[in-house]
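The following comprises the amino acid sequence and a computationally predicted model.
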Amino acid sequence: MSEKNRNGKVSARQALQAQREKDKARAKRKRTLTVAGGVVVVIAIAAGISIAVANSGSGKSSGSDSAGTVTAPRGAIGKDNLVIPVGAADAPSTLTIYEDFRCPACDAFEKSFTPTIHGLEDSGAMRTEYHLVTLIDGNLGGDGSLNAANAAACAQDAGKFRAYHDVLYANQPDEQDDKFGDKKNLLTLAGKVPGLRTAAFTACVDNGTHNAWVKKSNDAFNTAGFNSTPTVLLNGKNIYSNAALTPALLKTMVEAANKGKKPGTVTATPSPS
């Protein structure tokens, strides 16, 4: 083999070796970039999950209606906690009332039946379950039904629903006058219930803490197929579909339903001043 050929083969081997070294280096860099890229992707995914979790948590509110959070008042019962109960939990009969604080027919019912209802509650014969509705707001506009119902739910938080409920009906404005839409008026009326107008109650009214709950209660009323207020049921049976019902008849009906049954355990109920 000539020196020239020998040198040529040496140069070729060196060139091939150099190319292999370059290929190895390129492959190493590629592996490094792939691993690094994978780490970046994992970090990005983890960061995305963290952001999603954080955003999920930030969407929840401690009760502010602005976020649509449904905050039931303290002691609410029933499906979705949409019922405000008054009277002994173990009373043998239950009167269910769907009503709107702006509704004049509800006001007429309350003025006629309230003393009898309270008497039955206080004797342990009957428990009343209130469902709050915003029918008049929907028909005439305004916020009085909603704001008054929220304020009543705030009174329930304070254990003074019945007293404040009665004050609202005793001071109900004309149906066309959305006076209950003014929260200052609702707070002023709260002054008629001893111990109700506290900082907590005021904040609850001003912030509309239970607004979403009231709206859900009204939706349930519509879903149930009722179309007027008041709707009054005794032990699940509609008893106020005609003008025949009187306070005396209500009492007689409850006594008949409770025959042979033990009265419920009664606790003191606050009254308005």
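All right, it came through fine. Given the structure is predicted, the values throughout are model-derived calculations rather than measurements.

drop to CA atoms for contacts and neighbour counts, all remaining ones
OK.

What about Leu245, how many residues nearby?
12 (other CA atoms under 10 Å).

Val254 against Arg127, yeah?
No: between Val254 and Arg127 there is no contact under CA atoms under 8 Å: 10.7 Å.

So if I had to pick from these two, which one is more boxed in?
Higher neighbour count among Val254 and Arg127: Arg127, with 26 against 19, using other CA under 10 Å.

ok, the more buried one touching Ala88?
Yes: if you go by CA under 8 Å, Arg127 and Ala88 touch, sitting 5.7 Å apart.

Which stretches in the stretch 51-200 of the chain count as helices?
104-122, 135-140, 144-157, 161-170, 183-190, 199-207 (DSSP state H, counting those that start in this stretch).

What's the separation between Gly141 and Val40?
55 Å (CA to CA, to the nearest Å).

same check, this time on Thr34
10 Å.

Equivalent analysis for Pro92, please.
67 Å.

what about the two, which has more around it?
The neighbour comparison of Pro92 against Val40 (other CA under 10 Å) goes to Pro92, with 21 against 12.

Strands along the stretch 1-150 of the chain, start to end?
For the stretch 1-150 of the chain, the strands defined by DSSP state E, counting those that start in this stretch cover 84-86, 93-99, 126-132.

what angle separates the second one from helix 144-157?
Here strand 93-99 points in a direction 140 degrees away from that of helix 144-157 (axes from the mean of the first three to the mean of the last three CA atoms, to 10 degrees).

second one coming, line it up with the first:
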Amino acid sequence: MSEKNREGKRAARDRLAEERERQKSRDKQRRVLIVSAAVVGVLALAAVAGLVAANSGDDKETSGPLSAPKGASGKDQLSIPVGKASAKSTLTIWEDFRCPACKSFEDRFRTTIHELADKGRLKVEYHLATIIDGNMGGSGSLRAANAAACAQDAGKFTAYHDVLFKNQPPEPDDAFSKNDKLIDLAGQVNGLDTDSFKKCVNDGEHDSWALKSNKAFQEAGLQGTPSVLLDGKNIFADQQNPMTPAQLKAKVEAANKG
């Protein structure tokens, strides 16, 4: 074989090798495009599914059957009253059981509020919100609100309300989303850990009520939780000069003397 023929064959082999490498590269790019398209398709389906789930949640909020707890009062029965109806002063409290500021308020004012309510000088109207679920994700605010409404059915709202705030987890921790946790805490309230309470919690008996209460909170134009109004006047909005428990007591006592 001549040198010229050998060089021609080597050149042909080199061209073939180069063509094979180019083909491998094209095949690799094609596979990447196919996988990428598949991923995009999956993500698109997931987005649609998420949108459907979100819309389903909205439907539940607006069209689900409303089951208010026993003794609930006010517009749409969204208020849980504590204390004597004849009291001359009314304290309206909007709270979220996952809200750290609400816990701070409760820890500071709890004793004073209970004292005034027990003496028949103050009626308290509790409204429950679920804004932390929206801000942080999760369902602990809703689950805890439902459980508190279940406690109201059993005539144990105040005691259980206090237990929830005393055992509030850190804000990012959605521990209250677990019904078992809420039922376990009921053991700290005498007579609450019953089969009917457990069923109410596990069934989400008052979920629609809690969601409607949160919607009312949003529509009220309040700045956040806690929102605390004494006879219609917001007493917790000015954080530069917040009302103290002693000042609250003095105002209520003065109203009852008038």
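Arrived safely, thanks for sending. All values reported here derive from a predicted model rather than from experimental measurement.

So for Ile77 of structure 1, which of the helices of the stretch 51-200 of structure 1 sits nearest?
Nearest to Ile77 of structure 1, of all those, is helix 144-157, at 11.9 Å by CA to CA.

quick one on the thing from earlier: of all the helices of the stretch 51-200 of structure 1, which lies closest to Val232 of structure 1?
Closest to Val232 of structure 1 of the helices of the stretch 51-200 of structure 1 is helix 104-122 (CA to CA; 9.8 Å).

corresponding residues in structure 2 for the closest one?
Here helix 104-122 of structure 1 aligns to structure 2 at residues 100-118, judged by TM-score structural alignment.

distance from the matching stretch to structure 1 after superposition?
For stretch 100-118 of structure 2, the mean deviation from structure 1 after alignment is 0.2 Å (mean CA distance after the TM-score superposition for structure 1).

That stretch: which residues count as buried?
By 16 or more other CA atoms under 10 Å, the buried positions in stretch 100-118 of structure 2 come out as Pro100, Cys102, Lys103, Phe105, Glu106, Phe109, Ile113, His114, Leu116, Ala117.

number of nearby residues for the counterpart of Asn147 of structure 1 in structure 2?
Structural alignment (TM-score structural alignment) places Asn147 of structure 1 against Arg143 in structure 2. Counted by other CA under 10 Å, the residues lying close to Arg143 of structure 2 total 26.

Please apply the same query to Lys181 of structure 2.
12.

so what's the equivalent of it over in structure 1 closest to, chain neighbours aside?
Matched across to structure 1, Lys181 of structure 2 falls on Asn185, judged by TM-score structural alignment. Once flanking residues are discounted, Asn185 of structure 1 sits nearest to Lys179: 7.3 Å by CA to CA, 6 or more residues apart in numbering.

May I ask you to confirm that that neighbour is in contact with Gly144?
Yes: using CA under 8 Å, Lys179 of structure 1 is in contact with Gly144, at 6.5 Å.

picking that back up, quick one, what contacts the residue nearest to Asn185 of structure 1?
Neighbouring residues of Lys179 of structure 1 by CA atoms under 8 Å, 6 or more residues apart in numbering: Gly144, Pro173, Asn185.

Redo those as CSV? Include distance to Asp206 of structure 1.
Below are the contacts of Lys179 of structure 1 laid out as CSV (distance: CA to CA, whole Å):
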residue, distance to Asp206 of structure 1
Gly144, 13
Pro173, 20
Asn185, 11
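
got the strands of the stretch 1-150 of structure 1 as CSV, with distance to Ile77 of structure 1 columns?
Formatted as CSV, these follow (distance: least, CA to CA, whole Å):
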stretch, distance to Ile77 of structure 1
strand 84-86, 6
strand 93-99, 13
strand 126-132, 9
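
do you know which of the ones you listed lies nearest Thr198 of structure 1?
Here strand 84-86 is closest among the strands of the stretch 1-150 of structure 1 (CA to CA), at 20.7 Å.

could you say what helices and strands that closest one packs with?
strand 126-132 (3 or more CA pairs under 8 Å, 6 or more residues apart in numbering; DSSP states H and E).

superposed on structure 2, where does the strand it packs on end up, distance-wise?
Using mean CA distance after the TM-score superposition for structure 1, the mean distance for strand 126-132 of structure 1 is 0.3 Å.

Would you mind getting the angle between that strand and helix 104-122?
Using the same axes, to 10 degrees: strand 126-132 of structure 1 against helix 104-122 is 150 degrees.

what's near enough to touch the residue nearest the centre of structure 2?
Nearest to the geometric centre of structure 2 sits Asp133, at 2.6 Å (CA atoms, centre = their mean). The contact partners of Asp133 of structure 2, by CA under 8 Å, 6+ apart, come to Ser139, Gly140, Ser141, Leu142.

Please list only the buried members of those.
Buried among the contacts of Asp133 of structure 2 by 16+ other CA under 10 Å: Ser139, Gly140, Ser141, Leu142.

So the first one sits against Asp174, correct?
Yes: Ser139 of structure 2 sits in contact with Asp174 when judged by CA under 8 Å, with a separation of 7.1 Å.

Now for Arg127 and Ala88 of structure 1: what residues contact both?
Joint contacts of Arg127 of structure 1 and Ala88 (CA under 8 Å, 6+ apart) are Glu121.

Please render the contacts of Asp133 of structure 2 as TSV that adds distance to Val228 of structure 2 to the earlier fields.
Shown next, in TSV, are those (distance: CA to CA, whole Å):
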residue	distance to Val228 of structure 2
Ser139	24
Gly140	22
Ser141	18
Leu142	20
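
conserved subset of the residues you listed in structure 1?
Cross-checking the contacts of Asp133 of structure 2 against structure 1 gives Ser139, Gly140, Ser141, Leu142 as conserved contacts, using both residues aligned by TM-score structural alignment, their matches' CA atoms under 8 Å.

now, which of those residues sits nearest Arg6 of structure 2?
Looking across the kept ones among the contacts of Asp133 of structure 2 and measuring by CA to CA, the closest to Arg6 of structure 2 is Ser139, at 77.3 Å.

how near is that closest one to Met243 of structure 2?
With CA to CA as the criterion, Ser139 of structure 2 and Met243 of structure 2 are 31 Å apart.

what's the answer for Leu185 of structure 2, then?
31 Å.

likewise Arg26 of structure 2?
Using CA to CA, which is the criterion applied here, Arg26 of structure 2 is 73 Å from Met243 of structure 2.

And Lys75 of structure 2, what's its match in structure 1?
Aligned partner of Lys75 of structure 2 by TM-score structural alignment: Lys79.

again with Gln152 of structure 2
Using TM-score structural alignment, Gln152 of structure 2 sits opposite Gln156 in structure 1.
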